[in-house]
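# the amino acid sequence is not available; the structure is as follows:
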């Protein structure tokens, strides 16, 4: 096939996207855990033979960014002849060895052969409810090394020549408190990578292997051209930002835009933590890739070529390039901190592309115990939705997931009440005032979970609990993220990072997520917009007079 045959190239490229989406649908429809089939805490993708991202399905952007790195790790660990054969499937979850995130996020990847030639990999990632470790749910704020966080899988062969490797399956089952959920989610992932591999083989037969490989290469070159075009229109210079964090540490970033590349320097940051908030270098690269995409061509397709103009600098042994045996259970909060820090660094220089700060936390809420109706162990794993920042010309969105989570959903109240030992007493927009501006920040939410059984536990990981989302161009800061525990005896507690907090029947877990920052001077907001805010419950009549000078 001639490389000038753009029609065939386009057909193959779009077919790869359809295959990745089909893998996503297959996994969603067959998984056992609501965190996968309802929340969509998962991602699917296809790489070329060398592990460069060729196409991705829907799901979490930060998860999709993991898959190519996991495949390259498998390739490095299985480099001898016969190590990788048709029908094989590999499993990995270790952030220190290609898993990138934390041990709960499990990657399955399958080599795709056309005859004897390796032409691609299919891959997926999903959050598993429990992979062992010191606490149910495997996430503990008290963990000091990764060995306390659960079972580590470093590119292990799970399926060999189409047949399960029985000892590996036995190890997986023996190292989870929820083996039935583990097996259901595992086989959903296996079905997805196998289905995708079969579709790719059909594609190579229809158009030929050379055409297939050429199409992937052409698509990646196109991704690079799109990024270069966007960088050419971006402001040029060297920009620096430092930001105080909830725990009193200061994070720093320098971003250099040259017109041809974007260099993100995160070397000058604190040493890796003794606790579980560390981030692997690959995780930091994922955060930088998300920020790069946001400031270049967010609507365009993403592949390995997209990020060729991005360079990320880190220092080994720091919080954003942690070394073994660093714990990484709550990695996601610092991944989103890196992402948000880069955007804040650039926002003042690119106001037409970037909004004010959003609630910028996964707000991971984990509630577990024994279901009072069925007697089965349950673990609710719920990332929460919050407010996005205002931007030039429009208010911020309310009740949206963070940039890390992308195309995911909150778990319906009906599912929570049926599958977990909880009642959902209420869900509404958070009424705490904040995020005022010419264009206001979107609102966060308030959810009340009422505990139905004694000895239920709560684990949570929230940041921006002390330092709220930042305003832009004179806009006011937003509001913080936190949890209130309302004890049935009338006591109240506030938490942001806690694990294994014991709860009893009748206690209420009240989640509050933040409003995004405002954009522009509040005095410039139109009186009619202020009156609409009062009618919609975003602020009171007294606040309208005090902040905006508008009488309602």
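Noted; the coordinates are in hand. As the structure is a computational prediction, the values presented were derived from the model and not from experiment.
# only C-alpha atoms from now on, for both contacts and neighbour counts.
Noted.
# which other helices and strands contact the one helix or strand residue 123 maps to?
Element membership for residue 123, per DSSP states H and E: strand 117-127. Counting contacts by 3 or more CA pairs under 8 Å, 6 or more residues apart in numbering; DSSP states H and E, strand 117-127 is packed against helix 34-37, strand 42-48, helix 61-77, strand 105-114, helix 179-207.
# quick one, which of those is packed in tightest?
Each of the helices and strands packed on strand 117-127 was scored by mean neighbour count; the highest is strand 42-48, a mean of 31, by mean count of other CA atoms under 10 Å.
# from the chain's centre, how far out does the helix or strand just after that one sit?
Following strand 42-48 in sequence order, the next helix or strand is strand 53-59 (DSSP H and E). Centre-to-centre, strand 53-59 and its host chain are 14 Å apart (CA atoms, centre = their mean, to the nearest Å).
# could you list the residues in contact with strand 53-59?
With contacts defined as CA atoms under 8 Å, 6 or more residues apart in numbering, strand 53-59 is touched by 16-17, 20-24, 40-48, 64, 67-68, 216, 219-220, 302-304, 405-408.
# tell me the contacts of the spatially closest residue to residue 221 that is not a sequence neighbour?
Excluding the flanking residues, the one nearest residue 221 by CA to CA, 6 or more residues apart in numbering is residue 305, at 5.7 Å. By CA under 8 Å, 6+ apart, the contact set of residue 305 is 219, 220, 221, 222, 223, 224.
# could you dump the helices and strands packed on strand 117-127 to a markdown table with distance to residue 253?
Shown next, in a markdown table, are the helices and strands packed on strand 117-127 (distance: least, CA to CA, whole Å):
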| stretch | distance to residue 253 |
| --- | --- |
| helix 34-37 | 33 |
| strand 42-48 | 28 |
| helix 61-77 | 20 |
| strand 105-114 | 27 |
| helix 179-207 | 37 |
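# the structure to be compared is supplied as follows:
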């Protein structure tokens, strides 16, 4: 059913739906984090929770490969009108620090879940030891604010006021938090209506088939980019800021191996988890979106027409030893993980720039010299 023309039509519908969700959230949010800095995401997901469409005009760009499947599975008995949420970095590994509250909503057609709408907003404050809940000096997750494991926030269209009351009691700016969360629920509702319109246009079976085809197409595009690269192994290391006055800079190391249309990103040799909040909670997920942000940029640089969805992650496998800065164990603090993620992107650029030096930029300057990088051609 889905030839290239029809698939592009569906992709356009899906992206337009995601853009509508983003504008709904942006226009109705309360906080500067959402309205001014656009620290939010929205997305459409397939039945398993894999992202198949994101906006390009508004919001953060880190999440096209995000999958909610683990968090979705931690909540039972979804019904029409339900919305689940979490902000716990150690439950479901969707949220990656406590201020990021992720919500997801099932989209039912004829009594069956055909897709999900989802997204996150960065709350102004989630309580904890310091205003805004973020400080490099914090040493454990318990200091970074109240956390909610995956649970229902809205039941058949009705907010759970007990949860809202608990949140309001524990945060410094409850009106901003609750306002932004309700704005995100509105965005999810917008996405739900758009998905139902797509189902009406393509049919339920056709829509489900088309979404799967979108993910497969992005995977094929990513594999085509990898096949155009030489096989081999490349290493690159760089350093993030030290996590305290007396500490050393945090070392991030990557061994990149490309073979055919697959790639392995082995972060063995990166520093152990830190005593500060610079850790990145990937949960050991071999395709965690935080680990692959730099890869998305590489792929998009080499093919600006590539579809941004979770299919891009399939050809890549990340190795992050447990207890390392990129796979910390509870109760490691993670609030400032974005600082480490910024350097992580540079490490990925540094490795891939050796693969295609004539087409890809080198890693950004950090003030530290990188280690000598051996290149082994296969």
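Nice, I can see it. All of these numbers come straight from a predicted model, not from anything done at the bench.
# and the strand holding residue 123 of the first structure against the second structure, how far off on average?
Compared with the second structure after the fit, strand 117-127 of the first structure shows a mean deviation of 0.9 Å (mean CA distance after the TM-score superposition for the first structure).
# so that strand matches what in the second structure?
When the second structure is aligned by TM-score structural alignment, the counterpart of strand 117-127 of the first structure is residues 112-122.
# pull out the buried residues from the matching stretch.
Neighbour counts over stretch 112-122 of the second structure (16 or more other CA atoms under 10 Å) mark 113, 114, 115, 116, 117, 118, 119, 120, 121, 122 as buried.
# okay, the nearest residue to the last one once chain neighbours are set aside and residue 334 of the second structure: tell me how far apart.
Yep, that's residue 122 of the second structure we're talking about. Once flanking residues are discounted, residue 122 of the second structure sits nearest to residue 100: 4.4 Å by CA to CA, 6+ apart. Distance, residue 100 of the second structure to residue 334 of the second structure, by CA to CA, to the nearest Å: 12 Å.
# the strand holding residue 123 of the first structure vs strand 105-114, what angle?
Between strand 117-127 of the first structure and strand 105-114, the angle comes out at 160 degrees (axes from the mean of the first three to the mean of the last three CA atoms, to 10 degrees).
# how far off centre is strand 117-127 of the first structure?
Put simply, strand 117-127 of the first structure sits 19 Å off its chain's centre (CA atoms, centre = their mean).
# next, the mean deviation of the next helix or strand after it compared to the second structure.
Downstream of strand 117-127 of the first structure, the next assigned helix or strand under DSSP H and E is strand 156-160. For strand 156-160 of the first structure, the mean deviation from the second structure after alignment is 0.7 Å (mean CA distance after the TM-score superposition for the first structure).
# out of the buried residues of stretch 112-122 of the second structure, which one sits closest to residue 240 of the second structure?
Distances from residue 240 of the second structure to those, taken as CA to CA, are shortest for residue 122 (23.1 Å).
# run through the residues that contact the closest one.
33, 34, 39, 40, 99, 100, 101 are the contacts of residue 122 of the second structure under CA under 8 Å, 6+ apart.
# neighbours of the aligned residue in the first structure for residue 361 of the second structure, how many?
Counting by TM-score structural alignment, residue 361 of the second structure lines up with residue 355 in the first structure. Using other CA atoms under 10 Å, residue 355 of the first structure has 29 other residues around it.
# I'd say residue 355 of the first structure and residue 347 touch.
Yes - counting by CA atoms under 8 Å, residue 355 of the first structure touches residue 347, with 7.0 Å between them.
# did I read that right, the match of residue 361 of the second structure in a helix?
No - remark: residue 355 of the first structure does not belong to a helix; assigned using DSSP: H, G, I helix; E, B strand; the rest coil, it is coil.
# please report how far it lies from residue 10 of the first structure.
For residue 355 of the first structure, the distance to residue 10 of the first structure - CA to CA - is 34 Å.
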